[in-house]
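Asker: Below is the sequence, then the predicted model.
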Amino acid sequence: MVASTSATTATDFGRPLSPSERWFWIIDRISPSNCTARVRVHGRLTVEQLECAAAALTAEYPLLRAGVVDAGAGDPHLMPLPDPRIPVRQLLSDDPKTWRREIDAELIDPFDTRAGLARIADIVQRPGTVAEQHDLILTVSHIILDGRSLMTVLRKLIQYAASERSDNRAGIRSRAAFPPADDLIPAGARGVWRYVYSTLFDQAAALVLRPRRVGGGTPVGLLERRTRVVYRTVAAEPLAALVADCRWAGVTVHGVLAAAVARAIGDSVRPKGSGVAGIGSPVDFRPLLRPRPDAEELGVYAPVLAGFVRFGPGESLWAAARSVNRQVERGIRQRRHLSTVAGMRFGTPRTVESGRRIVDMVDRRAPWNVSVTNLGRIDFPEEVGAWQLSGLTLTASNSCVSAVTVAIVTAHGEMRIGFCYVDGMLTEPEKFADQVLAELISRPDPESRIS
């Protein structure tokens, strides 16, 4: 049995945080910046299996056996931990909604980043019976991982737990430390002027379009912001119909998701009125990096492209979806997401103190504070050994520079949506979620609204 990975077996790994990692670290110092992934495991699973699997993960990935050390001079480093481990917390509950409350708690519980950047919660129902099941919740700091990387870790956690290899350190691949995404941007997308252009492009569009943002009746201070989540599911049959309609209309599912969210924003800030909603769309840019990270490499590889989506009684859902697609495609073609990450070396503050001023400015002036994080269809097994898997779910803290993150993952024949909102900044979260779901399920016929 592998209980932990000792420092002597870990490859040497220590480096300064990259500018984009340092940005998330500064944000995390103000309010937690966590990501969670949850899956339900049907069958018998022991805490010892999870601890062995967690140790296998630390043996494989340098990022998971590191913490962040800051000497106080604005130079935080990722450094190997003397006794790296991912803690496993297990609790018993017969309440089927316990996992939701635990995710809410995980999103607002800050990491002591000096001691590690990941943790696992296992919520057990009906242990020792044929109906035993586990809701596994993996929480990782956004400083080091994005949502797609998080799914990789959760999948490997389950596979290691089910595999005899988790009891055999020699069978575990130990990866070499991989450079941060900031260092992999192609030369053509680098440079201060490209960064300035990317920044001014969104600001100029916002000046013209004056997009609306989500905001509650009572301002919520940066230090007081806490994320809560409501959940909705698109089942297999309506999901298949949605995908078919999107293909007919020539739009992506992400485009329709962003359009539906924009309409819900409009209803929340200007009921029955017209306007433009600001939407952020994270875009996976792994294929453009050099060298290209493999599919199982961990890191933050999804910078956000801003979009501006019209809403109102006369606006077609399909026209809005096509607008989202055009804006994302233009941003990728112009490589603005690459330039934004490459340019963070010019714009990221050095210290938490100076970062507070920048964060406050971004919070007040950014043209959007809602993002639609759609991972699409995830290759996540439905069976591992004797276990059946279901209910794959993604959530994320909003931290202090956004109000709502709509996190979507499609697996096991369904689309699961987590509406992650800052408590107090979205006044009617259940209504907001219901409206988005209604747009997805009861959408207009694309043939009649294709104009």
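Answerer: Perfect, thanks for sending it.

Asker: only C-alpha atoms for contact and neighbour calcs from this point on.
Answerer: Will do.

Asker: helix, strand or coil for the residue lying closest to V283 once chain neighbours are set aside?
Answerer: In space, and not counting its chain neighbours, V283 is closest to A302: 4.8 Å by CA to CA, 6 or more residues apart in numbering. With DSSP: H, G, I helix; E, B strand; the rest coil as the basis, A302 sits in coil.

Asker: Tell me who's in contact with A302.
Answerer: By CA atoms under 8 Å, 6 or more residues apart in numbering, the contact list for A302 reads 146, 282-285.

Asker: Let's see that with 10 Å instead.
Answerer: With contact taken as CA atoms under 10 Å, 6 or more residues apart in numbering, A302 is in contact with 145-148, 181, 281-286, 337-338, 341, 373.

Asker: mind checking how far it is from T373?
Answerer: Look at A302 and T373: by CA to CA, to the nearest Å, they are 9 Å apart.

Asker: D245 belongs to a helix?
Answerer: Yes. Judged by three-state DSSP, D245 forms part of a helix.

Asker: Quick one: the helices in the chain, in order.
Answerer: Taking DSSP state H as the test, the helices found in the chain are 19-30, 47-60, 98-108, 147-162, 192-209, 236-249, 253-269, 317-333, 336-342, 344-347, 352-365, 429-441.

Asker: Make a markdown table out of those and add mean neighbour count and distance to D122.
Answerer: As requested, the helices of the chain are exported to a markdown table (neighbours: other CA atoms under 10 Å; distance: least, CA to CA, whole Å):
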| stretch | mean neighbour count | distance to D122 |
| --- | --- | --- |
| helix 19-30 | 23 | 24 |
| helix 47-60 | 24 | 8 |
| helix 98-108 | 19 | 9 |
| helix 147-162 | 22 | 12 |
| helix 192-209 | 16 | 42 |
| helix 236-249 | 16 | 27 |
| helix 253-269 | 25 | 31 |
| helix 317-333 | 20 | 38 |
| helix 336-342 | 26 | 35 |
| helix 344-347 | 17 | 37 |
| helix 352-365 | 15 | 34 |
| helix 429-441 | 18 | 27 |
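
Asker: Below is an additional structure, to be compared with the one above:
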Amino acid sequence: MDSPIHTANGRPLGAMEQLFWSWDQHCPNHFVLAAEIDTRFSLEQWRQALDSLQVRNPLLGARIVDVASGGARFVPEPELMLPIRIATLGELSWQVEAGRELLEPFDTQTGPLCRLTLLENDQCTIILFIAHHAPLDGMGATRLLDELIQLVCGKSLPPKPAVQAPELMLIDERRLLPTPTLPTNEDFTNLRMITDKPPHLETLTIEAEMTRQLVARCRDEGTTMHGLITAAVLVAGRSLHKEWCERPVRVATPVNIRGLDPSFEDAMGVFMIPARTIEESPQNTQIWPMATALRHELLPYVGREGGLIGLNLLSSVVEPSLSNEGALNLLTSVLPWDLVVTNLGRISFKGEHSAKRVQALWGPMVSSGLSGEQVIGVATLNDVLQLSYTTYQPISGLLTAVEQALKQSLAV
């Protein structure tokens, strides 16, 4: 996908964006980000803010057009209004509402590619920011949430310049580095059956004091919070799920590459590469050695060279002519996974209104459609660690066991 075409009428989908678009046509894989703010605003205020957000980020109101000669591209439609739904918080939990949103697909042929659900009571508002995965990743969604709250609080923000997909922006530098080949893979994972039942969705809060203790211990052990959380999920899952005890567990980690270029920082688009590691030892229950090993396994994917080589690999396997069936084959037989740990890291809002108003953040909540997939979303705000668990085939008691594993990690 190395033909840089970019006009005011939209832009081509990048490699990862095309995969998300193709996979979504087999099984919806849009995502939800949830945030709690300490106040309420009128529908008119939200409408004005969302309209302004769309002007600033035109891809929110885009549709996706499949152009036979050049592949799929985003085409902004300024007249499209992003939907807003308001409901009362308390009649149903926000987790139930988020699960319902994950059942409701986007029509990419007509657009738009984002919507907003607001759950209100007298004390607070839960914002459910729902986005198709082709024009946006989880880190990008946190940036848009920051902008939305600034706008609804009355701040004016200018339009942002459009940014191409990362592999096109960095094409000259990428050409200086090798392109790896995909490993042959005998694994295979079916897609889950599509039903009208929403996914299982639950959350876990690790309070600030314990989170700070975990961060300090990770530093002492030479690992990361991501490595520790992934290890805790593996230890917990193997204590509860027989299948994970009988074979290696395939773990997917979205790796943020927004640091490769300053223009990526606040841009709409998918600025991540998928990393897959395999936990081979079902008997391994030592959390700190596992966390350290997981960190080292991810090192080839991080940093500038790792990100560029990852983009080379994506560009080599995802051509504009890639069929939906070819994309599905990549998901089910080349890159299948059992567990996704998608970590937004330590969130720092740029806007003073966002930093003041946002009390908690959860997500991303998402499902790729693979059978048996377990997805853990991770977000840390004000030193409070929030885990979200999304799956259509839940492992009963998983988050409780994860919390116990994290507590025990501080005792060894």
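Answerer: Yep, that arrived. Everything numeric in this text was worked out from a predicted model, so none of it was measured.

Asker: Quick TM-score on the pair, please.
Answerer: After superposition, the two chains reach a TM-score of 0.86 (TM-score structural alignment, normalised by the length of structure 2), with 403 aligned residues with a CA RMSD of 3.1 Å.

Asker: Counterpart of the residue nearest to V283 of structure 1 over in structure 2?
Answerer: Under the alignment (TM-score structural alignment), A302 of structure 1 pairs with M272 of structure 2.

Asker: And the contacts of A302 of structure 1, which is closest to Y61 of structure 1?
Answerer: Of all those, Y61 of structure 1 sits closest to L145, with 11.9 Å by CA to CA.

Asker: which residues touch the closest one?
Answerer: By CA under 10 Å, 6+ apart, the contact set of L145 of structure 1 is 21, 34-35, 63-64, 117-118, 151, 153, 297-302.

Asker: Next: G377 of structure 2.
Answerer: Contacts for G377 of structure 2 (CA under 10 Å, 6+ apart) come out as 33, 138, 203, 340-344, 362-366, 386-390.

Asker: Can you flag which of those residues belong to strands?
Answerer: Of the contacts of G377 of structure 2, the ones assigned to strands by DSSP state E are 33, 203, 340-344, 362-366, 386-390.

Asker: re the thing from before, and the contacts of A302 of structure 1, which is closest to Q203 of structure 1?
Answerer: H337 (14.8 Å).

Asker: I'd guessed P289 of structure 2 sits against A231; true?
Answerer: Yes. The criterion here is CA atoms under 10 Å, and P289 of structure 2 meets it with A231 at 9.0 Å.

Asker: corresponding residue for G14 of structure 2 in structure 1?
Answerer: So, by TM-score structural alignment, G14 of structure 2 is matched to S18.

Asker: Against G255 of structure 1, how distant is the residue nearest to V283 of structure 1?
Answerer: A302 of structure 1 sits 17 Å away from G255 of structure 1, going by CA to CA.

Asker: Over to M415 of structure 1?
Answerer: Using CA to CA, M415 of structure 1 is found at 15 Å from G255 of structure 1.

Asker: Then P303 of structure 1?
Answerer: 17 Å.

Asker: Same question for A407 of structure 1.
Answerer: Noted for A407 of structure 1: a distance of 14 Å to G255 of structure 1, by CA to CA.

Asker: residue contacts, the one residue sitting closest to the centre of structure 1?
Answerer: Closest residue to the average C-alpha location of structure 1: G147 at 3.8 Å, with CA atoms, centre = their mean. Neighbour list for G147 of structure 1: 35-37, 140, 153, 298-302, 373-375, 394-396, 407-409 [criterion: CA under 10 Å, 6+ apart].

Asker: now for it: what does it line up with in structure 2?
Answerer: With TM-score structural alignment defining the correspondence, G147 of structure 1 maps onto G138 in structure 2.

Asker: and R377 of structure 1, how many residues sit next to it?
Answerer: 14 (other CA atoms under 10 Å).

Asker: my guess is it meets V409, correct?
Answerer: Yes. Assessed by CA under 10 Å, R377 of structure 1 is found in contact with V409 at 6.5 Å.
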